[in-house]
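# could you look at this predicted model? Sequence included:
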Amino acid sequence: MTALGFLYPGHSAEDDYPRMEQTLGSDVRLQVVHTDIGEDAHRVDALLEMGSAARLAAGVEELRLTGAEAVVWACTSGSFVFGWDGAHEQVRDLALAAGLPASSTSFAFAHAVRELGAARVAVAATYPEDVAAHFSAFLESAGTEVVSVRGSGVITAAEVGAWGREEVMALARAGDHPDAAAVLLPDTALHTAAHVRELEAALGKPVLTANQVTVWEALRLAGRRVNAPALGALFTKEPPVQA
């Protein structure tokens, strides 16, 4: 049994995790511990507070009791807003507090892009434009060329969590770019676990979504590789067939 821990801010799309757990098989357990989201706002100052060391540390004790082998801060905006160096410091503090290998969703995207060999990517974000630009800058720091960035101007995770299949599909199509080898949807408040294969078929290229890459990153930290075609090219490394 591989037990993996996730610190997830608030309550929006956490039901993606039991869905993915069922997809991964009986020997992988995904344990979600909720952290205090503070002010629900896709605004830099609010995001810095949401990802503060004190808020993450508050969930660590509960997570340790689950027997997790690794922990991932399951939040993209609450990590990349710290910048490349600040996000590294955030993860180091989390690893020390938990006594476990640690990462965040922002680094999960960077590592997943490298895993797929996608030198150029497009970003289709729910965030306002200024916050989306911070994610683009983070990816550039990781050595990834961002050919386009689309922000949707959504302020709260609560609103994003209410989006369904049609909104997710529209976001991905609107954010795609012909020069991009992959499309990234960076918001763990967005329900995407049920739609990854359909997204990839529609766009004809890999699609990386926040909760998907977060789970993949935790598996990577634990030294596990799981073949799960329902979770897209990242979990199979096979190119999608366009519908």
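Thanks, I have it. Numbers count the residues shown, from 1 in each chain.
# switch to C-alpha atoms for all contacts and neighbour counts from now on
Fine.
# residue 92 sits in which helix or strand?
Following DSSP states H and E, the helix or strand that holds residue 92 is helix 83-98.
# I'd like to know which elements the helix or strand where residue 6 lies is packed against.
When secondary structure is defined using DSSP H and E, the element that contains residue 6 is strand 2-9. Using 3 or more Cα pairs under 8 Å, 6 or more residues apart in numbering; DSSP states H and E as the contact criterion, the secondary-structure elements in contact with strand 2-9 are strand 28-35, helix 53-64, strand 71-73, helix 210-221.
# helix or strand right after the shortest one?
In other words, strand 71-73. Next along the chain after strand 71-73, taking DSSP H and E as the criterion, comes helix 77-80.
# residue 233 contacts residue 206, correct?
Yes - with contact defined as Cα atoms under 8 Å, residue 233 and residue 206 form a contacting pair (5.7 Å).
# the two: who's more crowded?
When residue 233 and residue 206 are compared for neighbours, residue 206 comes out ahead with 28 against 21, by other Cα atoms under 10 Å.
# now do the contacts for the closest residue to residue 82 other than its chain neighbours.
For residue 82, ignoring the flanking residues on the chain, the nearest one in space by Cα to Cα, 6 or more residues apart in numbering is residue 48 at 6.8 Å. By Cα atoms under 8 Å, 6 or more residues apart in numbering, residue 48 lies in contact with 78, 79, 81, 82.
# could you look up the SS state of residue 183?
Assigned state for residue 183: strand (three-state reduction, DSSP: H, G, I helix; E, B strand; the rest coil).
# wait, residue 140
helix.
# give me the three-state assignment for the nearest residue to it once chain neighbours are set aside.
Excluding the flanking residues, the one nearest residue 140 by Cα to Cα, 6+ apart is residue 146, at 6.8 Å. The three-state assignment at residue 146 reads strand, by three-state DSSP.
# second structure for comparison follows:
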Amino acid sequence: MPDRTTCVGFLYPGFSAEDDYPRLEALLGDGTRLPLVHTDMGEDAHRVDALLEMGSTHRLADGLTELSRHSPDVVVWACTSASFIYGPEGALRQVEELAEAAGLPVSRASSTSFAFAHAVQALGVRRLAIAATYPDDVAGYFVRFLEAAGAEVVQVSGRGIITAAEVGTLTRDQVLDLALSNDHPDAEAVLLPDTALHTVAYLDDLEQALGKPVLTANQVSAWEGLRLAGDAKPRTGLGALFGLSHHPRITTGVA
């Protein structure tokens, strides 16, 4: 019998750029499954109190019943802001509670915030520019999360968009402008940290325009899930991160 295909399950808050995941699945093109279940956001707001509630364990656990029908090998909380908002220790507890609720070992669960930290380490880059859609205060939480993982943030911007719904409407040209206008000469990579932002169709365009690796939230979420499932095959068309021929040992956060 053929080997079972890898299945990475995603819990995704609300509705904005969830179509990046079937697009990723199609681009992988090898039978890998990336099922996604929407979680109840509560209030759609890039605001600290709303994000803490959005990422609460009971909201994540509510989506696991539906996701369990796909028998995922790995579960990823596909949200950056409602994971880094807890800080590194709180975000790790969130992942541990997610793994427990999913009936998986903690080495088979993660979140987009840890995916960014692990992707930065895998690429061997340290100096980062962050092109954030969030308000400045929320973007600051992401800076501190990455710095705790050993990165140096040389440029950060907050576009000040409050809702994920609005982020999801940004066009290709707006996404490219967001990345280009927030690059920095000293940055070794540029990060776009919002799973509400459509980016998967533009990954190669972004890296060609900037001349350096670009990491986006939905991209790193999928990469993290595959990594935790033991799938380290290099892929084309999904940026430098997916082109890696091997994954170094990750030493930050979850396994």
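Nice, I can see it. Not measured: the values here are computed from a predicted model.
# ok, back up a step: helix or strand: which one has whatever residue of structure 2 lines up with the residue nearest to residue 82 of structure 1?
Taking TM-score structural alignment for the superposition, residue 48 of structure 1 sits opposite residue 52 in structure 2. Element membership for residue 52 of structure 2 (DSSP H and E) is helix 48-54.
# again with residue 112 of structure 1
With DSSP H and E as the test, residue 112 of structure 1 turns up in helix 105-116.
# residues contacting residue 41 of structure 1?
When contacts are counted by Cα under 8 Å, 6+ apart, residue 41 of structure 1 is found next to 47, 155, 156, 157.
# can you say which of those residues are buried?
By neighbour count, with 16 or more other Cα atoms under 10 Å, the contacts of residue 41 of structure 1 hold 47, 156, 157 as buried.
# surely the second one touches residue 42?
Yes - with the criterion set as Cα under 8 Å, residue 156 of structure 1 and residue 42 qualify as a contacting pair; they are 5.9 Å apart.
# neighbours around residue 64 of structure 1, how many?
A count of neighbours around residue 64 of structure 1, defined by other Cα under 10 Å, yields 17.
# nearest residue to the aligned residue in structure 2 for it other than its sequence neighbours?
Mapped onto structure 2 by TM-score structural alignment, residue 64 of structure 1 lines up with residue 68. Leaving aside its sequence neighbours, residue 68 of structure 2 sits nearest to residue 102 (Cα to Cα, 6+ apart; 7.6 Å).
# list the residues that contact the residue mapped onto the one you found from structure 1.
Aligned by TM-score structural alignment, residue 102 of structure 2 pairs with residue 98 of structure 1. Residues counted as contacts of residue 98 of structure 1 (Cα under 8 Å, 6+ apart) are 57, 60, 61, 64, 71.
# would you turn the residues you listed into CSV with distance to residue 31 of structure 1?
Written out in CSV, the entries for the contacts of residue 98 of structure 1 read as follows (distance: Cα to Cα, whole Å):
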residue, distance to residue 31 of structure 1
57, 16
60, 12
61, 13
64, 10
71, 9
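# of those, buried ones?
Among those, the ones that count as buried (16+ other Cα under 10 Å) are 57, 60, 64, 71.
# quick revisit: roughly how far apart are the match of residue 48 of structure 1 and residue 64 of structure 2?
Applying Cα to Cα, to the nearest Å, the value for residue 52 of structure 2 to residue 64 of structure 2 is 19 Å.
# likewise for residue 34 of structure 2?
Relative to residue 64 of structure 2, residue 34 of structure 2 is positioned 14 Å away (criterion: Cα to Cα).
# how many neighbours does residue 225 of structure 1 have?
Using other Cα under 10 Å, residue 225 of structure 1 has 11 other residues around it.
# so who does it touch?
219, 235.
# residue in structure 2 paired with it?
Across the two structures, residue 225 of structure 1 finds its equivalent in residue 232 of structure 2, going by TM-score structural alignment.
# do residue 130 of structure 1 as well
The pairwise alignment with structure 2 assigns residue 130 of structure 1 to residue 137, based on TM-score structural alignment.
# what's the burial count for residue 194 of structure 1?
By other Cα under 10 Å, 14 other residues sit near residue 194 of structure 1.
# ok, now residue 116 of structure 2?
Around residue 116 of structure 2 there are 26 other residues, counting by other Cα under 10 Å.
# likewise the one 4 residues further on?
One way to gauge burial is a neighbour count; for residue 120 of structure 2, by other Cα under 10 Å, it gives 26.
# roughly how far does the counterpart of it in structure 1 sit from residue 173 of structure 1?
Taking TM-score structural alignment as the alignment basis, one finds that residue 120 of structure 2 is matched in structure 1 by residue 113. Distance, residue 113 of structure 1 to residue 173 of structure 1, by Cα to Cα: 19 Å.
# show me what contacts residue 181 of structure 1?
118, 119, 120, 121, 122, 205, 206.
# which of those count as buried?
By 16+ other Cα under 10 Å, the contacts of residue 181 of structure 1 give 118, 120, 121, 122, 205, 206 as buried.
# does the last one touch residue 198 like I think?
No - taking Cα under 8 Å as the definition, residue 206 of structure 1 is not a contact partner of residue 198, at 10.6 Å.
# show me what residue 150 of structure 1 aligns to in structure 2.
Aligned by TM-score structural alignment, residue 150 of structure 1 pairs with residue 157 of structure 2.
# from what I can see its match touches residue 137, true?
No - the criterion here is Cα under 8 Å, and residue 157 of structure 2 misses it with residue 137 at 10.2 Å.
# which of those two has more neighbours?
Ranked by neighbour count (other Cα under 10 Å), residue 157 of structure 2 and residue 137 place residue 157 first, with 19 against 13.
# any idea how far residue 192 of structure 2 is from that one?
Residue 157 of structure 2 sits 10 Å away from residue 192 of structure 2, going by Cα to Cα.
# what is the burial count for the aligned partner of residue 189 of structure 2 in structure 1?
Per TM-score structural alignment, the equivalent position to residue 189 of structure 2 in structure 1 is residue 182. Here the number of neighbours of residue 182 of structure 1 (other Cα under 10 Å) works out to 24.
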